[in-house]
Structures are given as structure tokens and as C-alpha cells.
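Colleague: Just a sequence and a predicted model for now, questions to come.
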Amino acid sequence: MYINGEWEEASSGETRTIINPYNQEEITTVAEGNVDDAKRAIDVARKTFDQGDWPATPANERGEIVYNIGRLIRRDLEELASLETHDSGKTLEESRADMDDIANVFVYFGGLADKEGGEVIEPPIPHSTSKVVREPVGVCGQITPWNYPLLQASWKLAPALVAGNTLIMKPSEITPLTTVKVFELMEEAGVPAGVANLVLGPGHTVGDELAKNMDVDLISFTGGIETGKKIMQAASSNVKNIALELGGKNPNIVFADADFETAVDQAMNAVFFHAGQVCSAGARMLIEESAYDDVVDELVNRTKRIKLGNGFNSDTMSGPLISADHREKVEKYVEMGKEEGAHLAVGGKRPEEPELQDGFFYLPTIFTHCKEDMRIVQEEVFGPVLTIETFQTTEEAIQKANNTIYGLAGAVFSTDICKAEYVASKLRMGTVWINDFHPYFAQAPWGGYKQSGIGRELGVQGLEEYTEVKHIYRNIQPEPIGWFK
């Protein structure tokens, strides 16, 4: 772990073995922190923020440090990508793309550091000035998931540092390796001791302490909805700021006039990329009835050809699920779909190839003849499982797409741009793609409506999450009011 500029073991001496989900081989061991470690890191971050120089460091200097972190990530891209593939099971090609995006996040926020200087307001009171400034929120607790370990960390680390905060990062206990590495790079880039602290360990101990500790001013969490609710409750201890990204059940609407090849290709990418372990996965497909048979037939045929395997093999299209427990969760949802009356068109079981038996693999799966009230349609499976429904009218497509507790992302495919724009305007989601699926970039905000979360990451809005707004009013010609004599 990394606390107050020093690398150290957990106070208890406990460790955790990190395994490769492809074959369950041991990669390494890491420190296993506990509540005491979390409290110590919080105390350091609190003291560093209240008594240290980081919040008052000129914004352009903070920005230069954050920019340099991005430069170092590019320098060590291959090492980081390899670590990520070992740790998470995703393909090396995916991991390389992630690292490039991660470097872009640090570069973007580094460049944004001195561009958000507040604003001057023309007050309605004579002989006065009024200005709005943004100041760092304080001590930030940050909890990241296992599916995009370093990507999600970058979305939190870069804006928090640029804004002048101190922080404690807790990565997922099962995929911490690239986060450990990036803290080495942050140290090399010149992040002062005590500003950024790393505590490894379980969510129910370390994460819970970050959420409820009175000295933490903001808690940022990406993960499951039930954990997010618990974090909200714990954060009420001192009414701390919260930023939550809690996943989604993201609709992919395909109209009959969509470009067939593009719609099918994007639908495959939407749901089966990284074995469906993506918060914005297009796991719920809505196809206009007249195009249903052709689209489904092609999807099923292509799904049968997906090559599962080692993420380091160039011909691997999809890696394993992250763990045995997670695979069991996916399997339970597949059984639930069968019981609910959905038709299993392809997949729905573990692969039979001998070389895949040691890993946590599950075949890409498609359910057809689904109804919108099925649990498999409404709940986030977070695996390679696609449900398909039909619609007849544009309004029906909109109604079905919005009929969920989530509102993270969605897509619409149509060559009628006016129709596509209309549908996009009616979808209650934080991101809507037209004739595409999954693009995101540092300059655009990311987050959801409804129970997909609170707040935004990336973009100017992502930086604002890590600031407090202060209004400063000045009376240029002060004189007695004369109200009380």
C-alpha cells in the first residue's frame, strides 16, 4: 500500500493472492488492508489537505504533474496493458486501448487545470463586486471496480488531483495491480507525499470506512447498485458529497431502416465486448418487428463463431469472466431466463474445450422472445448475455427502452436521422449513441439518470464534482446601514 509517500505492508501483515481468471494461476500477492489502515490513510490525507501546500499549489503546476502522469503511462503502456490482461482476463488489444484512453484522461485534465477559474458576476448592488470561485472539496475517498481497474481509477484520480484535493484510493481487491503501478508513476511524476494514498482491501472494511468516516469530504464509487445504496447511507454520517456510477441495463434500439451490417456488428460489440462485463453494455436489444428475423439470425450465427481464450493470444475475441462467483451469478440469470419463458437461441452454458476448463469462461448467450417485465431483461447480468425484444412503433420503442430503474446509456440505429435524434431526445439516459455503441472520451461527461448514479465523471463536469462553489461578495464603499440605532 502507499500511505504518506511510503510503500508499506498492511498493519495486520495480511496478504491476498491475485489470480489470473484465464487459468487460476497465481500472479502475485498484495497487502490486505483493514479499517486501521484506512483510518491511518484518511488521517494523513486530512492533515495534508488542512496543513499542506497542495490545495494552494498553482493550478498550472498541479496540471503539469497530472499531465506528466499521462506521459508516463504512455511510456509504460505495454507493461500496464500486460498487467491488466493478467489481472482481469480481457484481451491484450482491449488493455492496450484502455491504457491509451487512460493516458488521455490524465493529459486532458492536466490541460484543464488552469482553465476553470470561476466567474465574475455583475451584482445588482452599487459599489460592490461579486465573484464565484471553485475550491477543492477536501479529502476524497475513491472506490473502483474490477472490470476496468485503471480506467475507472483514472476518471477519479486525475480530476481530484487537478482540483487540489487529497485522496485515498481503494481499488477492487481482486484487480489491484495496475492501480498499484500507476501510484508508482504518480510518485515519479511528483505528486507530493500524503496527497494520494492507496489502501488495498475489501469493500466491507476499507470501503465502508471511507464512506462513513467523518474526515472524508467526498466519496466516489463505481460499482453495483446495492453497494452504492449502502455507500449513500454511510455517507450520511457527515453529509459528505457523493459521486456514484452504478451500472445500467442499456437498450440498443434497431429500426428496420438501419444499415444492417453496421447494426449487427455494433450489437455484437455492444454486449460481448469484455465478456459483457461493462456497465454500459448493450445487453438489452429492441428490434423493429419487420427486421427481427434477419437481425436475430445473423446475431446467432456470429455469436457461435466468437473465439474464447487467453487474452494474450491474438485470435482471442473474448476472455473469461472475472471469478467463479461471478460466473455462478451469470449462470443463475440464464436459468432464470429459461424459467421466465425466454427462448435460449445460443450459448447458455460453459464451453467444453479442454483448454478453457481452468478459467472462468461462459459462452456468449442470446435470449429471444423476451418480455420487458422479465428479470433477465430488467436486471443487470454483467456478463455475455443478450436479451432481444421487438417493437412496432417508435413510441413503443421509447417506452420499452425507458422502462427500467437504470438510465446510464443507450443507442439507436436508423438511417432516418430525424427519427434517431427524436428517440435520443426522449431516452432518459446520460449517454445516447446514434448509429454507434460504446464510444466515450475524456472531453465528454459520463454518468446516468435514475438509479444509474449521481453526478458525472469526465469532461468539465467531472472536474466540477471535485470542487466546492464559493461566492465572494465585496462592498467597495462600506458604510453604516443605520437600521438599528
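Modeller: All right, it came through fine.

Colleague: rest of the way, CA atoms for contacts and neighbours
Modeller: Noted.

Colleague: In which helix or strand does the closest residue to A243 other than its chain neighbours reside?
Modeller: Nearest-residue entry for A243: S220, 4.6 Å, with adjacent residues in sequence omitted and distances by C-alpha to C-alpha, 6 or more residues apart in numbering. For S220, the enclosing helix or strand under DSSP states H and E is strand 218-222.

Colleague: Mind giving me the packing neighbours of that strand?
Modeller: Judged by 3 or more C-alpha pairs under 8 Å, 6 or more residues apart in numbering; DSSP states H and E, strand 218-222 is in contact with strand 139-143, helix 225-235, strand 241-245.

Colleague: switch to 6 Å and redo it
Modeller: Here strand 218-222 is seen to pack against strand 139-143, strand 241-245 when contacts are counted using 3 or more C-alpha pairs under 6 Å, 6 or more residues apart in numbering; DSSP states H and E.

Colleague: mind putting these in CSV, mean neighbour count included?
Modeller: Putting the helices and strands packed on strand 218-222 into CSV (neighbours: other C-alpha atoms under 10 Å) gives the following:
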stretch, mean neighbour count
strand 139-143, 28
strand 241-245, 24
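
Colleague: Of the ones you listed, which is nearest S172?
Modeller: Ranking the helices and strands packed on strand 218-222 by their distance to S172 (criterion: C-alpha to C-alpha) puts strand 139-143 first, at 7.4 Å.

Colleague: Which other helices and strands does that closest one contact?
Modeller: Packed on strand 139-143, when contacts are counted by 3+ C-alpha pairs under 6 Å, 6+ apart, are strand 166-170, strand 218-222.

Colleague: structure B:
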Amino acid sequence: MTTQYNLFINNEWRVPQGGKWFDSLDPFSGEAWASIPRAGEQDVDAAMEAAAEALEGPWSRLSGSERGAILHRLGALIEENAETLAVVESRDNGKLYSEVLGQVRYVSKYFYYYAGLCDKIQGAVIPIDKPKVFNYTRYEPMGVVASITPWNSSLLLTAWKMAPALCGGNTMVCKPSEFTSASLLELAKLFEPAGLPAGVANVVTGFGSEIGERLISHPSVARIAFTGGDQAGRAVARLAGEHLKRVSVELGGKSPNIVFDDADLDNAVNGVITGIFSAGGQTCMAGSRLLVQENIHDAFVEKLLEVTKRAKAGDPTKPDTRVGPVATRPQFEKVMSYIDIAKNEGARCVAGGRALTGEGYGAGQIVEPTIFIDVNNAMRIAQEEVFGPVLAVLRFKDEEDAIRIGNDIKFGLAAGVWTKSLHRAMLLSEKLKAGTVWINNYRSTSFTTPFGGYKDSGIGREGGMDAVKEYMEVKSVWVSSDLEMPDPFVRKY
């Protein structure tokens, strides 16, 4: 029996105007388990109208402290309902239930953090070079924000956008991936109990090919916040540019995880595993390029293979599973195609390299944790984002070589460095062209600090106070104390 959802618009559950739904498939079993509303452009228009009215209505009349109280209640409700939300998201995208549960509980902290910032958005009094004139700045909400999120971490990536946007007094229309819409619709059940006025946060679901352009180009939209692949991100940025919309795009990565010969190798192995096999490698910050100093290459790979053998793949609901299924069938096929590409390029597969089928592996959408060695940086397996549990291992000689190889990529989202040398750590943190550099750890994130990429990994930052300002306009106000206006024909600079 499937669960049927409706659209959430203006604090109401609405049937899509086209009267259509589509199935959401469990990535492990392959079975349809939820029925998702298929929104059309009329539904988008209704959501935008609700968000625009809320922006000028009761939401705009709340003080920062009052907005903060609502966001804090939403965080508390997320925390109370974390297990239910995690069950739905795990069922929808196939990630380990244990991982998703921890992630959902962390989502609540985003709302707590930004709740505390709501009444701390401050402008400045600016010393100027003009007599009898007072100048100050103020931050104001941009308006209606259209949020578009991918299938790998629907709730977390929505929170990255929603919490700072609402903190700044904006309103939102959110579109999750068509593959993983259920968890966001479950989250929407908490909006009204938290005290969000009607229209402040709306959820429309459906296919990007049908409603994506309307979401981005709608006259009411002031800003688009997108997370996804780099090709889709280019299309979003291009369309936003045509309509002069503000836009942030958090895109892909091919992040180098760099291990020097003076590193604690056991810790580095654990960090490499965390970087590539957590979430089944389906994360933009995956450390999918492992750079190992050549004099320890063989010993390190041997250690890596031993730990990889313990990465049990299978049912994501079971506590001893370490790698679950790839979230969608098209992505599964893409991952398997890259494994074939790597073999054809001459890379040597020393672990995995196959899909797991049969009893205990569901519908056969599980890719065995895979490691390639003898990789050079010109290979496609080293240059293109696979977005799955596939690791490419490269050798390097010294610091200069590691920096060269690490930066020789179109992406610049993240990087990891494993060394006991403070000098080396600081040198690489400066020279690597990446928005985040982890030293002797990997995949750490926080609501307190900005996250985003260089180069083709995107535009803009999420997290921390930087994220709030991404959703606000800064206004300069000039106040004259002069009792007489000067001669209008004599310009004073």
C-alpha cells in the first residue's frame, strides 16, 4: 500500500491542479511506496502568489525575535519527529537509516542556530566625508526564494537554504528532487504547528522539465537557491541571469584527499573511507580522488583494502549495513558505466567493481565499494564526478606535486590533507583551490561556518552568518541635518 501526498501551499494540502501523481520507488526493494503530486505551472503560480502575499503580510510585521521563536519551535518539532522523518528519507533515497537519523537530528540545530540570529542582523553606521550628513546601512529580505534541492540529502540541503532565508525575513517555495520528495512533504506537516504563517514556506513537487523554468523565471521570485549537478547548475544560472534573478548554485566536486608520508596512516585510512564510502559516495564533497605520496602508496593501499572489506553492503535499514543502494536507477547505471570507463582507460580495479545482486541485495541497485589504482589525473575517472562509491587512487611525489594534481580539476568544492607537519598543513590549506579544506579530518560541516566551492563547484556560500546575507539586500540610507539645501546646479562630491 502506497502513501499518497499532496502539495503544501499556503498552509493547505492541495491536490495538483492537473490531477496527476507519480510513484516514488524504494531504491533497495525497487517497489513503489509513495505517490507524489505532479505539480504543473498553475501550482507553481499558486505557491508563488501565497509566498508573495505572506512576504507583505503578517510575516513582514514580525520582529526578528518573533521570527526566531518560530524557527526555534520548528527546530524542536524536527527534533521530536526525527525518527519519522529519517524513516521516510531513508526509504526515499536508500541512505543508511542510522546516518539519516543523525543527519535529521542535526537539521534541527540549523533552525536553532538561525533562530538565534534573527534579531542580530545588523547594519552599520558608516563614517563619511560629508558634513551634516548621517549614513547607515540596513539589511532587508530579498523577497520570495525558490529552493531546488537534489535527491541525496533532501532535508539537510533544504535546511541549509530555508533556515537562513527565513531568518532574514524571506518567504519560500521549495522544490525537492522528483526522486526524493516525500521527506520534505513530511517536514511541511510541521510548518503550521511551529507557527509559520500561511504562505511563508510552500512545497511543490514534480519534474524539473515541467516546472523548473517557471520556478526560476516567475516574476515573484527574487532569488534562486540550487544544489545539484554542474550541468543543471549552469542551466539554472543561465536562466536566472536572463531574468536578472539573484542565484546561488552549490554544485559538484571531485575532491582530492591527500595523504603524506608523515600522516597517522590508520587515521588517514578511516578518513579516506569516510570521505568516499559514507552515504555510498553520493555526496558533493566526496573525497573521490585519493592522492598518496609515492613512498607509502603500496602500504597505504593495503591498509585501505583491509578496512574496505568490512564495509558491508545491503539493506539500509539494518544496523550492520555500511553501504546502501544507489538512490536512483539512472544514477546506478551512471556509476556502473564509470567503472567500465575506468577499466577501459587502464586503471586497475583492486576492490569491488561490480553490482551486488541476489538475496540480501534487494533490486540489485547496490554498487560494491570500488577502488581503482594506477590512475593518472588525465583519466575520466579522475576528472569527472561519479557520485557513487568509487575511489580513484593517484600517486604524488612532494608538496608541489600534490598541489598541482589537487588543483588540476575543474571543480573546487573541498579537499583533505593528512599530515603531522603544521607547515605542510598551512601551505596546502592556502594553495589548494577549494572552498573547504579539512586537515586530518574529512566531511566535517557545521551550521556555524560557510560552505561552498571554487570554480565549477558553484557560486555562493551556505552556513554561518554569510548565508543570511546571501538572502538579503543591503540598503544605504543618507540623512541630512543641514537646514538648507545647497545650490542644485553646483554638484558637491
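Modeller: Happy to help now that I have it. These numbers were taken from a predicted model, which means no experiment stands behind them.

Colleague: Comparing the helices and strands packed on strand 139-143 of structure 1, which comes out most buried?
Modeller: The highest mean neighbour count among these belongs to strand 166-170 (a mean of 29), with neighbours defined as mean count of other C-alpha atoms under 10 Å.

Colleague: That strand to strand 139-143, inter-axis angle?
Modeller: In this structure, strand 166-170 of structure 1 runs at an angle of 20 degrees to strand 139-143, with axes from the mean of the first three to the mean of the last three C-alpha atoms, to 10 degrees as the basis.

Colleague: what does strand 166-170 of structure 1 correspond to over in structure 2?
Modeller: Per TM-score structural alignment, the counterpart of strand 166-170 of structure 1 in structure 2 is residues 171-175.

Colleague: What does R74 of structure 1 correspond to in structure 2?
Modeller: Counting by TM-score structural alignment, the partner of R74 of structure 1 is E79.

Colleague: What does the residue nearest to A243 of structure 1 correspond to in structure 2?
Modeller: S220 of structure 1 maps onto A225 in structure 2, by TM-score structural alignment.

Colleague: which ones are touching that match?
Modeller: By C-alpha atoms under 6 Å, 6 or more residues apart in numbering, the contact list for A225 of structure 2 reads S147, V247, S248.

Colleague: That one and G460 of structure 2: what is the separation?
Modeller: Note on A225 of structure 2: its distance to G460 of structure 2, by C-alpha to C-alpha, to the nearest Å, is 9 Å.

Colleague: Then D408 of structure 2?
Modeller: Taking C-alpha to C-alpha as the criterion, D408 of structure 2 is separated from G460 of structure 2 by 22 Å.

Colleague: More neighbours: these two, which one.
Modeller: When D408 of structure 2 and G460 are compared on other C-alpha atoms under 10 Å, the one with more neighbours turns out to be G460, at 18 against 15.

Colleague: That one corresponds to which position in structure 1?
Modeller: Under the alignment by TM-score structural alignment, G460 of structure 2 pairs with G455 in structure 1.

Colleague: cool, and A115 of structure 2?
Modeller: Under the pairing rule here (TM-score structural alignment), the equivalent of A115 of structure 2 within structure 1 is G110.

Colleague: OK, contacts around that match?
Modeller: Per C-alpha under 6 Å, 6+ apart, neighbours of G110 of structure 1: G63, E64, V66, Y67.

Colleague: quick check, it in a helix?
Modeller: Yes. Counting by DSSP: H, G, I helix; E, B strand; the rest coil, G110 of structure 1 is found in a helix.

Colleague: so what's it closest to, chain neighbours aside?
Modeller: The spatial neighbour of G110 of structure 1 that comes closest, neighbours along the chain excluded (C-alpha to C-alpha, 6+ apart), is G63 at 4.0 Å.
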